[in-house]
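Next comes the sequence, and after it the predicted model I'd like to discuss.
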Amino acid sequence: MIDAYKNTEAASPVIGVILMVAITVILAAVIAVLAFGLGGDAQKTPVAAIVVMNNQDTPEPDIKIVHKGGDRLIGGGWKLSIVQVGHPVAFITASPSSDFGVGEQFSAFNTTAVNASNLTDKGFDGGVPLERGKSYDVKFIEYPSEALLYDAVIEVR
């Protein structure tokens, strides 16, 4: 008589290893779905080359803000702060109709202020007039991602 169950010692460890590999593969699949699936709805942050310079075309002390390249910034989706160095930032939001695209520019004659209004691609109201020889901290961000597109100090000439 042959004992069919005589050599069963190796079956248990092999089955255990196969189950561990299966569990690992399932866990890896679940983690991959969670990691890559949840971030799929995120919006692309716009990229834009914004340049701020002294405006030599006008006799008044002002600065020119130029969109040199990249994505079009949608009205209501970008903010600007122009404050004298040492003062807290004062972002104002562009009006919904103020898209800012490549090649477009506008001049700023004033600092931004919390109570400033009507920020368009043509300029804004509020703040105090810029003065020659003074330095101003200029920040330009895309909203809602808060991506900083420009951040520099410029001296008005």
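Perfect, I can see it now.

rest of the way, CA atoms for contacts and neighbours
Will do.

now the strands for this structure?
For the chain, the strands defined by DSSP state E cover 48-54, 63-70, 78-84, 92-93, 105-108, 135-142, 147-155.

Which among these is found nearest to L38?
Among these, strand 147-155 comes nearest to L38, with 21.2 Å by Cα to Cα.

let's bring in a second one:
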Amino acid sequence: MAKANRFVKNDEGVSAVIGVILMVAITVILAAVIAAFVFGMVGGVKKTYTVSVTVARAPNGDILINNMGGNDAGLILNGSNNGFTIAYTASSGNVVTEATDLAVGASYKISSTSAAPQCHVVVTGNFKDGTQQVLATADV
């Protein structure tokens, strides 16, 4: 009778099952919280536009900015000199900002007398949906 009584009072199996159930529940809840956090962040990512712009210094010292086109080149504002914003370091050391329209295949020239010898250039595209995106940066 002592053997039969021993199996009735043994609680070790029940504790192990409850422990496994609790660990699985905690894992599921943790995965749900992480998924909600990750997928909630994805909604805030903005579209990245594809427009190729090159910046180079010509042999005479001028800086040439070329619009090489791209899948989203047609989405850039056109007219009233507001499609591109070009900021560069002037020979005075100040930053000069100019707005221009630059058709695909066209070039914009910054005179060698206007630009600093070591000039930092940032070209920003202004898109029809109201967003702006840096298309090129260069030290020339």
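Arrived safely. These figures come from a predicted structure and were not determined experimentally.

where does the TM-score land?
Once superposed, chain against chain, the TM-score is 0.61 (TM-score structural alignment, normalised by the length of structure 2); 126 aligned residues with a Cα RMSD of 3.8 Å.

thinking again about what came up before, with V17 of structure 1 as the reference, name the closest of the strands of structure 1.
strand 147-155 (48.6 Å).

and the closest one, how far out from the chain's middle?
14 Å (Cα atoms, centre = their mean, to the nearest Å).

export the strands of structure 1 to TSV and tack on distance to L38 of structure 1 and mean neighbour count?
Formatted as TSV, those follow (distance: least, Cα to Cα, whole Å; neighbours: other Cα atoms under 10 Å):
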stretch	distance to L38 of structure 1	mean neighbour count
strand 48-54	27	18
strand 63-70	27	18
strand 78-84	26	23
strand 92-93	30	22
strand 105-108	38	19
strand 135-142	23	21
strand 147-155	21	15
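
Let's have those in JSON lines, adding distance to A11 of structure 1.
Shown next, in JSON lines, are the strands of structure 1 (distance: least, Cα to Cα, whole Å):
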{"stretch": "strand 48-54", "distance to A11 of structure 1": "63"}
{"stretch": "strand 63-70", "distance to A11 of structure 1": "63"}
{"stretch": "strand 78-84", "distance to A11 of structure 1": "66"}
{"stretch": "strand 92-93", "distance to A11 of structure 1": "70"}
{"stretch": "strand 105-108", "distance to A11 of structure 1": "76"}
{"stretch": "strand 135-142", "distance to A11 of structure 1": "62"}
{"stretch": "strand 147-155", "distance to A11 of structure 1": "58"}
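
and M20 of structure 1, which of those is closest to it?
strand 147-155 (44.4 Å).

returning to that earlier point: closest one to A22 of structure 1 among the strands of structure 1?
strand 147-155 (42.6 Å).

Alright, I will stop here.
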